[in-house]
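Chemist: One predicted model, sequence on top.
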Amino acid sequence: MPKLRVFCWTDGPDVPQIDVSPCSITDGGHTAVEKQSVSLNCQAQSNPTSQYVWFYNNSQVYTGPKFTITKILRIHTGSYACQAQNPNLNTISRKSINLTVYYPPEGSPSCSVLPAMNYSSLNLTCSWPGGLPSPSLRWTRDLLYLAQVRQ
């Protein structure tokens, strides 16, 4: 009777892949909008399946492949890392991303009208401090676009 040979192999984990949903990707990393639910999914090829640990600014915050923040706030801006571990080999692989939380400015714009050029014209000013990214104000007259100013 022929002998049956069984091979078991263990390897990994590979460098984790992190998917953030919903989000946008910028030069500085990933962005999300304040008060939305944001999910971070981690996957790393490994045999046996990896065990996952999430870190926020180098502090452990969650165990498992999917980390969800149900109502993300501006204070959640920072570095998120997924660590994948092969439980048999005790090998670890880690990947980090930067996540910036966008939020609107508070309140309403502050605007003023001042006379200029010896009262022959008017100087219109508006500001709306706060928010990330900085707000952009558009000037219109009778619904016609006049100018756009970035704060």
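Modeler: Great, that's in hand. Numbering: from 1, shown residues only.

Chemist: Only C-alpha atoms from now on, for both contacts and neighbour counts.
Modeler: Will do.

Chemist: which stretches of the chain form strands?
Modeler: Across the chain, reading from the start of the chain, the strands by DSSP state E fall at 17-21, 24-26, 29-33, 38-43, 51-56, 59-63, 66-69, 78-86, 91-102, 110-116, 121-127, 136-141, 144-150.

Chemist: With respect to burial, which of these scores highest?
Modeler: Each of these was assessed for mean neighbour count using mean count of other C-alpha atoms under 10 Å. The highest is strand 78-86, with a mean of 23.

Chemist: Tell me the helices and strands packed up against that one.
Modeler: Contacts defined by 3 or more C-alpha pairs under 8 Å, 6 or more residues apart in numbering; DSSP states H and E place strand 78-86 against strand 51-56, strand 91-102.

Chemist: The structure to be compared is supplied as follows:
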Amino acid sequence: MVTRSDILLANGVGVIMSDSFYSVDFAFSFPVPATVISNEDRVKVLNYIRTTENPTATILVAQGWKDVVAASVVSFSSRGPNPITPDILKPDITAPGVDILAAWSPVAPPSIDYKDTRSLNFNIISGTSMSCPHTSAAAAYVKAGHPNWSPAAI
């Protein structure tokens, strides 16, 4: 499997990944421009590379789409029921933290590659720790309006 560091070591300026290679339910920051394409488009890209003397590509700004499918819990998030007493519901708010925009230390690289020299004040990453402040604020807001509600009710 190719890693983000391999891209930089090969003097790569961008990366195109197929959705079978890259999990699409959470995000990573890359030290180069990156995009994820479908397996069908992957076949088209490979055919283009194989039949063109000097293949080139341009990664454009993403276009949004409306997801009409019901929300789902991402692969890295814990799930209920309570493992000790399954008949008791967990009083958790589902907040898997997918693609969360949050403050970021400018002395830390925005990707996991130690050679990434960029400096950012904000970053978009995934993880339950990223969603915790946002979810806690939402719970505090609900609690302020309903001070007698239990955590399970909130």
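Modeler: Okay, I see it. These numbers were taken from a predicted model, which means no experiment stands behind them.

Chemist: And the TM-score between them?
Modeler: The TM-score (TM-score structural alignment, normalised by the length of the first structure) is 0.24; 65 aligned residues with a C-alpha RMSD of 5.5 Å.

Chemist: hmm, back to that, just send the helices and strands packed on strand 78-86 of the first structure back as a markdown table, with distance to Val113 of the first structure too.
Modeler: A markdown table is the format used below for those (distance: least, C-alpha to C-alpha, whole Å):
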| stretch | distance to Val113 of the first structure |
| --- | --- |
| strand 51-56 | 46 |
| strand 91-102 | 30 |
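
Chemist: right, and the ones you listed - which one's nearest Leu124 of the first structure?
Modeler: Set against Leu124 of the first structure and scored by C-alpha to C-alpha, those come closest in strand 91-102, at 28.1 Å.

Chemist: Report all helices and strands that the closest one contacts.
Modeler: In this structure, strand 91-102 of the first structure makes packing contacts with strand 17-21, strand 29-33, strand 78-86, judged by 3+ C-alpha pairs under 8 Å, 6+ apart.

Chemist: Which of the helices and strands packed on strand 78-86 of the first structure sits closest to Ile25 of the first structure?
Modeler: Taking C-alpha to C-alpha as the measure, those were each checked against Ile25 of the first structure, and strand 91-102 came out nearest at 9.2 Å.

Chemist: That closest one to strand 78-86, inter-axis angle?
Modeler: Relative orientation of strand 91-102 of the first structure and strand 78-86, computed by axes from the mean of the first three to the mean of the last three C-alpha atoms, to 10 degrees: 160 degrees.

Chemist: closest one to Leu137 of the first structure among the helices and strands packed on strand 91-102 of the first structure?
Modeler: The closest of these to Leu137 of the first structure is strand 29-33. By C-alpha to C-alpha, the value is 19.4 Å.

Chemist: on contacts alone, who are the packing partners of the closest one?
Modeler: Strand 29-33 of the first structure makes packing contacts with strand 24-26, strand 91-102 when contacts are defined by 3+ C-alpha pairs under 8 Å, 6+ apart.

Chemist: Which secondary structure elements does the biggest helix by length in the second structure sit against?
Modeler: The longest helix of the second structure (DSSP state H) is helix 128-145. Helix 128-145 of the second structure is packed against strand 100-103, with contacts defined by 3+ C-alpha pairs under 8 Å, 6+ apart.
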